[in-house]
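> give me the fold of what follows.
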Amino acid sequence: MDQDDVSIDIIFSGICLTTDIDNLLNHMNNARYIRELDFAKIDFNERTGLYQRIRSHGGSLVLGATTIRYRRFIKLFSRYYITTKIIYWDEQSIYMEHRFITPTDNFINAIVLCKTRLTNCNADQIITDLLVNSSSCDIESAKTQKPEKTLELAKWIESNEISSSFLRNPKEI
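Just a heads-up that it's a prediction; the model follows:
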């Protein structure tokens, strides 16, 4: 993984089969998007070395939140690919964006934001180590690779924080 891989898409390909369709029998079931997304995340984590880096620091990961916006159906027997990229990280979590794209017209059929929470390790340190150990950049230049939070991501994180606060203290909200 070179220093630009934080923003480069990793591509995972698929095809909508009869086992993937909804009860209308003509397009991918909404739950299948999440299932396929899990395969794409595993592929991303392995190909970039992210999972190995987390484990080498004694950490683990757990999915903290996911939101998906469906834009157009993926029809039966249609090919698609999923792009995955890290769009932001903080001390505790890594945020990724995934896009389900049809190759015939490069249309984004669905876009997904995911928060992966790291346990027993620091996400800032993991990403810095990943950049330093897999490229020729030093620690200081690796730290400058951190992208700015987009407005969409900032609002999504805020929404999740409000929900968590409510669940911890439902009488306060």
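
> CA atoms for contacts and neighbours, from now on please.
OK.

> excluding covalently adjacent residues, which one is nearest to N23?
Nearest residue to N23 in three dimensions, chain neighbours excluded: N29, at 8.0 Å (CA to CA, 6 or more residues apart in numbering).

> how about that neighbour, what does it touch?
If you count contacts by CA atoms under 8 Å, 6 or more residues apart in numbering, N29 has them with D20, I21, D22, N23.

> from L25, how far out is S159?
34 Å (CA to CA, to the nearest Å).

> at which residues are the helices of the protein located?
Listed in chain order, the helices of the chain (DSSP state H) span 30-48, 50-56, 123-133, 139-143, 151-168.

> of these, which stretch is the most buried?
Of all the helices of the chain, helix 123-133 has the most neighbours on average by mean count of other CA atoms under 10 Å, namely a mean of 21.

> distance of T67 from K85?
15 Å.

> which one's more surrounded, these two?
K85 (19 against 13; other CA atoms under 10 Å).

> correct me, but the more buried one touches I11?
No - K85 is not in contact with I11 according to CA atoms under 8 Å; the separation is 9.3 Å.

> ok so, going back, can you list the contacts of N29 in TSV and add neighbour count and distance to T119?
Shown next, in TSV, are those (neighbours: other CA atoms under 10 Å; distance: CA to CA, whole Å):
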residue	neighbour count	distance to T119
D20	21	33
I21	20	35
D22	15	36
N23	8	39
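
> mind listing what the residue positioned nearest the centre of the chain touches?
For the chain, the residue sitting closest to the mean C-alpha position, by CA atoms, centre = their mean, is M96 at 2.9 Å. By CA under 8 Å, 6+ apart, the residues touching M96 are T84, K85, I86, I87, Y88, L113, C114, K115, T116.

> could you do K115 as well?
L63, G64, A65, T66, S93, I94, Y95, M96.

> following up with a second sequence; could you model it the same way so I can compare the two?
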Amino acid sequence: MEFWRHAVRMAACPADVVTWPRQTNQSAVSVCAEVREAGVLRVSIAIMLLWIVSGSLLLFGSFDVWYFLRATWMVIKSWFQGPVRDVLAEQVVHGRVFLHDLDFMCHMNNARYLRECDFARYAYCTRNGLFLAARALDASMLIGATTIRYRRSLAFGEAFELRTRIVAWDEKSFYLEQRFVSKTDGFVSAVMLCRQNVIRGNPQRILDHLCKRKVDCPEISEDLQHWIRFISASSQALRAESGLDDKTK
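All right, here's what the predicted structure looks like:
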């Protein structure tokens, strides 16, 4: 007990050390050094944690970190699930409505549907090989248009299936359909059409390379034909509004 009292006195007034025997003096100095080292260590850890927290806040405030993490996870997960040999086969991703999906009406936010469709397409194109085939041909795919129809809201905690399939293609783009199907009663809560443009290539070449044979395009449904014509009409109207001539089409 007397030793610790002396250690405290020494920390407060190091000059008191000279009044103690040499052995006690050395022990007290050693304890003081250890206390100081522990204090420095605590300060270093606190500073490091502060930098980590500050960096995380800056990162999450500047980027949609969860989007990139989720997309990466979907690709890795789909890779280990194994390939789907039929490139036109429908694929299913399972989901559920969580708290971060809700809006003020306490059902799934409209924007979340499009986000979930993004993740489902990552999984779809990974498992059927479209990503690798496009990369092998030095091509890339970008979203050119989407139209979604909401038929019934998905409530908090409700489980659903997101079904994705290629419904057609032309010389420039793939056309995909994605459906949100409630697991409660099988009702199609929302359906989205997506035009996925192919850059530096064309869909037919990608499919032929992937399947090692000629792949015939399915018959284009009436509603899809209307949607394609709508996109074309909108594009022409915007070009005319911008003063662009037909050569830039």
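
> that older thread, would you mind putting the helices of structure 1 into TSV with distance to N106 of structure 1 alongside?
As requested, the helices of structure 1 are exported to TSV (distance: least, CA to CA, whole Å):
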stretch	distance to N106 of structure 1
helix 30-48	17
helix 50-56	27
helix 123-133	29
helix 139-143	31
helix 151-168	22
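
> do you know which of the ones you listed lies nearest F107 of structure 1?
Nearest of the helices of structure 1 to F107 of structure 1, taken as CA to CA: helix 30-48 at 15.6 Å.

> where in structure 2 does that closest one align, residue-wise?
The alignment of helix 30-48 of structure 1 onto structure 2 (TM-score structural alignment) covers residues 110-128.

> any idea how far the matching stretch is from the chain center?
Averaging C-alpha positions (CA atoms, centre = their mean, to the nearest Å) puts stretch 110-128 of structure 2 9 Å from its chain's average.

> list the buried ones in stretch 77-97 of structure 2?
S78, V84, V87, L88, Q91, V92, V93, G95, R96, V97 (16 or more other CA atoms under 10 Å).

> touching, M28 of structure 1 and F77? I think so.
No - at 9.4 Å, M28 of structure 1 does not count as touching F77 under the criterion of CA under 8 Å.

> pull up the overlap in contacts between these two.
C16.

> more neighbours: which of the two?
Between M28 of structure 1 and F77, counted using other CA under 10 Å, the more crowded position is M28 (24 against 16).

> residues in contact with that one?
C16, D20, I21, D22, F73, I74, K75, L76 are the contacts of M28 of structure 1 under CA under 8 Å, 6+ apart.

> tell me which of those residues persist in structure 2.
On the basis of both residues aligned by TM-score structural alignment, their matches' CA atoms under 8 Å, what survives of the contacts of M28 of structure 1 in structure 2 is C16, D20, I21, D22, F73, I74, K75, L76.

> for structure 2, longest helix please?
Longest helix in structure 2 by number of residues, with DSSP H as the criterion: helix 22-62.

> and I220 of structure 2, what's its match in structure 1?
In structure 1, I220 of structure 2 lands on K149 (TM-score structural alignment).

> let me redo that: R149 of structure 2
Residue correspondence to structure 1 (TM-score structural alignment): R149 of structure 2 is matched to R69.

> does its match touch C114 like I think?
No - contact criterion CA under 8 Å: R69 of structure 1 and C114 do not qualify, at 11.9 Å.

> more neighbours: the two, which one.
The neighbour comparison of R69 of structure 1 against C114 (other CA under 10 Å) goes to C114, with 22 against 11.

> and for the more buried one, nearest residue in space, chain neighbours not counted?
T66 (4.5 Å).

> what residues are up against S56 of structure 1?
Taking CA under 8 Å, 6+ apart, one finds nothing in contact with S56 of structure 1.

> residue in structure 2 paired with Y95 of structure 1?
Aligned counterpart of Y95 of structure 1 in structure 2: Y175 (TM-score structural alignment).

> so the residue lying closest to that match once chain neighbours are set aside versus E222 of structure 2, what's the distance?
Among residues not flanking Y175 of structure 2 along the chain, R195 sits closest, at 4.7 Å (CA to CA, 6+ apart). With distances taken as CA to CA, R195 of structure 2 is found 16 Å from E222 of structure 2.

> ok, now V191 of structure 2?
According to CA to CA, V191 of structure 2 stands 16 Å off from E222 of structure 2.

> now swap in R127 of structure 2 and tell me
29 Å.

> now L210 of structure 2
For L210 of structure 2, the distance to E222 of structure 2 equals 28 Å [CA to CA].

> gap between the match of Y95 of structure 1 and R121 of structure 2?
Distance of Y175 of structure 2 to R121 of structure 2, given as CA to CA: 12 Å.

> same question for V198 of structure 2.
V198 of structure 2 is 15 Å from R121 of structure 2, by CA to CA.

> mind checking how far A33 of structure 2 is from A168 of structure 2?
For A33 of structure 2 relative to A168 of structure 2 (CA to CA), the value is 75 Å.

> just A120 of structure 2 next, same as before
According to CA to CA, A120 of structure 2 stands 18 Å off from A168 of structure 2.

> likewise for Q196 of structure 2?
Q196 of structure 2 sits 11 Å away from A168 of structure 2 when distances are taken as CA to CA.

> what is in contact with the two at once?
F174, Y175, L176.

> can I get those residues in TSV with distance to R115 of structure 2?
Formatted as TSV, the shared contacts of Q196 and A168 of structure 2 follow (distance: CA to CA, whole Å):
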residue	distance to R115 of structure 2
F174	19
Y175	18
L176	15
